[in-house]
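J.: Give me coordinates for this.
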Amino acid sequence: MSRVLIADDEDSMRSLVARAIAMDGHEIVTAEDGAEALEILSRENGAFDLLLSDIKMPIMDGIALALTAARDFPDVTILLMTGFADQRERASGLDAIVHDVVTKPFSVADIRSAVARALASRKA
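T.: Model prediction:
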């Protein structure tokens, strides 16, 4: 299956999303913030199919992470998630590099579907 890197500063959300996506057989790697996610991406030479990141995080937010990841690892599909309308607005200008923005709260089925759509777009 696919390799997915999840970046979220909330332990419970990170673990919920990781478990949900793992149900579909994907290999999951997690990071507590954007800086750690970027470190993992760099260390593994961008060897991920999908970067799933929260937007609002300390140290490096999801927007900065998405911009850097898209520049350095253009083959990685990017999916963002947020519970804040203003953060969603910030991401709206990133259509060229971000597949979609998933609004929190979401169900396990919602996040699994969003990930499946993002991964399917890679093959198109």
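
J.: Please count neighbours and contacts with C-alpha atoms only from this point.
T.: OK.

J.: Give the buried residues for the strand or helix carrying I40.
T.: Using DSSP states H and E, I40 maps to helix 34-43. Under the neighbour-count criterion of 16 or more other CA atoms under 10 Å, helix 34-43 has 34-38, 40-41 buried.

J.: for stretch 56-72, same thing?
T.: Judged by neighbour count (16+ other CA under 10 Å), stretch 56-72 contains these buried residues: 56-57, 60-63, 65-67, 69-70.

J.: roughly how far is it from the heart of the chain?
T.: Offset of stretch 56-72 from its chain centre (CA atoms, centre = their mean, to the nearest Å): 10 Å.

J.: and for comparison, fold this next one:
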Amino acid sequence: MVVNRRDVVLIVDDEPVIRRVLRQALEIAEYAVIEAADGVEAIAVLETGQHRVSAVLSDITMPRMDGLALVERLQDAHPQIPVVLASGVHTRESIPTPIAGRISGFLDKPYSRASVLAVIAAAIDRGAAA
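T.: Below is the predicted model:
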């Protein structure tokens, strides 16, 4: 997969250190990156319409709006954007079935740079093919 410089990934995580590490990994791979600290901020970023987001990478456990609620909101408002969830607490199998069917990938924390890039690339490819 060749990354298209126009591919924009929205990172959603309440931990600044996690956002910074993900940003660095994705930018080295030539993705553009936008950050949000929770689902509420992510929705606000998307609602501005300033960015053509290619994929969302979201933690599950966050204040205000968690990753599961974010998936539901995105399905209604932006169904074309693939969503990858990440968690150090939850497993893919523990995600409620209706939400699990809506995500494009899952990352168990701790994850490697290679796994992040592979899952994001696959999600973007599936989103582009839809």
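
J.: before we move on, the earlier item: would you list the buried residues of stretch 56-72 of the first structure in CSV and tack on secondary structure and distance to E89 of the first structure?
T.: Below are the buried residues of stretch 56-72 of the first structure laid out as CSV (DSSP: H, G, I helix; E, B strand; the rest coil; distance: CA to CA, whole Å):
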residue, secondary structure, distance to E89 of the first structure
K56, coil, 12
M57, coil, 16
M60, coil, 18
D61, coil, 14
G62, helix, 13
I63, helix, 11
L65, helix, 16
A66, helix, 15
L67, helix, 15
A69, helix, 20
A70, helix, 19
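
J.: quick one: what's aligned to R3 of the first structure in the second structure?
T.: Taking TM-score structural alignment, R3 of the first structure has V8 as its aligned residue in the second structure.

J.: Let me fix that, I meant to ask about A70 of the first structure.
T.: Counting by TM-score structural alignment, A70 of the first structure lines up with Q75 in the second structure.

J.: what's the nearest residue to that match if we skip its chain neighbours?
T.: Of all residues not flanking Q75 of the second structure in the chain, R102 sits nearest, at 7.4 Å (CA to CA, 6 or more residues apart in numbering).

J.: Contacts only, for the alignment partner in the first structure of that neighbour.
T.: Mapped onto the first structure by TM-score structural alignment, R102 of the second structure lines up with I97. Shown in contact with I97 of the first structure (CA atoms under 8 Å, 6 or more residues apart in numbering): 66-67, 70, 77-78.
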